[in-house]
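> just coords:
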């Protein structure tokens, strides 16, 4: 076979910089678990199907907005913190190039590079300011200064996936059903499918990913159902 080696292709690995996959997965799972548990709680309290739909819809809208705002703020804050550290490191390289070169050599040697070679690499990198900055940031902070997750991508993917996840347990009611058990079963199926889909990105067995999410969601729904049933019974007394 001929062609570019896999290690030299940018598409060789999946995007693990936190761009869209993490908030998308988090949003979908949070939407599913939140609304399944919310519906189980109010359903366990004995409210009417109409009120369940109202509660679930409010949970969908409020949760999706909260997730989007939270993702945007957290990702942007992280990017700003990294930018501040990059600026600080740039100043250190300009003011104390010898000390920074020694520091880089020590870091490389600590990773297992022979000491003499580590010194040579640090001295060679010192002649290229941008490369030196990148290596210092990677070695000292463990991040790539050239790769920043997009806060808008995180916010939008989180908003959409939370909304889709939260919609799943509401579907039976929206189509005219009145059975809480059916809504929870549909929600459980959604959890299993979501976990199985996510496993495709992580090379895990699809059924173990699906079962894990199903069990976690079932535990949350069971807890809120009993809380709702307890409060509902007390309120009726």
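Cool, the structure landed. Just so it is clear, the structure is predicted and the values come from calculations on it, not from any experiment.
> for the rest of this, base every contact and every neighbour count on C-alpha atoms.
Fine.
> now do the helices in the chain.
For the chain, the helices defined by DSSP state H occupy 21-44, 49-95, 97-110, 115-126, 129-141, 151-167, 171-174, 180-202, 206-236.
> one more structure, for comparison:
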């Protein structure tokens, strides 16, 4: 008999990957673009550093607040719908059992087997409402995303990403070239890492993220140059 194969899948529902990835990317691109704008406007290295730190703090708190609110709202809506489902099962268990049997029929089970499976699951009320939540709402009630995890991931990730463009100025470098090179490497590296996590081409993912970040920085640099020239 051949050995049984077990596949180990990565956690794709924990609620941390999307805000963490988005936070790093957003921190890199937004702060690099912000600094490009003030550099184009003729700001001093000190002003650039202060602007970068302000952008880091403002963006990190904004990201964390937005992620917390959105995930908490989604979680509350899901829990409210689960509560409705639990009430329906308690009030009319026979109808809900038939409804579950129809779901299994639509997935290929024979009517008799579908009724047997639904009946077996409905013997335990706690099992029943969890199954209905998964089958009808498409959610796992035991693995709902945490708003605190999403907020914390977003805050830390954005702060790390936003720190990279401003780091050379904090270390005393006055030339923007160092910041450009460091930011470019970080953009390519994070894009390649995300592509690898999603089984895409790291070269394509890195190049795409680098191109998008460079475009954003170029636009804001041009705006800063125009505004700086007009004001002076």
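Here it is on my side, so go on. Everything numeric here is computed off the predicted structure, so don't read it as measured data.
> returning to what we had before: redo the helices of the first structure as JSON lines? Include distance to residue 4 of the first structure.
As requested, the helices of the first structure are arranged in JSON lines below (distance: least, CA to CA, whole Å):
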{"stretch": "helix 21-44", "distance to residue 4 of the first structure": "27"}
{"stretch": "helix 49-95", "distance to residue 4 of the first structure": "32"}
{"stretch": "helix 97-110", "distance to residue 4 of the first structure": "29"}
{"stretch": "helix 115-126", "distance to residue 4 of the first structure": "27"}
{"stretch": "helix 129-141", "distance to residue 4 of the first structure": "24"}
{"stretch": "helix 151-167", "distance to residue 4 of the first structure": "30"}
{"stretch": "helix 171-174", "distance to residue 4 of the first structure": "48"}
{"stretch": "helix 180-202", "distance to residue 4 of the first structure": "24"}
{"stretch": "helix 206-236", "distance to residue 4 of the first structure": "31"}
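> and of the ones you listed, who's closest to residue 13 of the first structure?
Checking these against residue 13 of the first structure by CA to CA gives helix 180-202 as the closest, at 11.0 Å.
> just list what that closest one packs against, helices and strands only.
helix 21-44, helix 171-174, helix 206-236 (3 or more CA pairs under 8 Å, 6 or more residues apart in numbering; DSSP states H and E).
> what span of the second structure lines up against the shortest one?
Spelled out, that is helix 171-174 of the first structure. Taking TM-score structural alignment as the measure, the second structure aligns residues 167-170 with helix 171-174 of the first structure.
> tell me the most buried of the helices and strands packed on helix 180-202 of the first structure?
helix 21-44 (a mean of 24; mean count of other CA atoms under 10 Å).
> check the mean deviation of it from the second structure.
Aligned to the second structure and superposed, helix 21-44 of the first structure gives a mean residue distance of 1.0 Å (mean CA distance after the TM-score superposition for the first structure).
> could you find the closest non-adjacent residue to residue 33 of the first structure?
residue 217 (5.3 Å; CA to CA, 6 or more residues apart in numbering).
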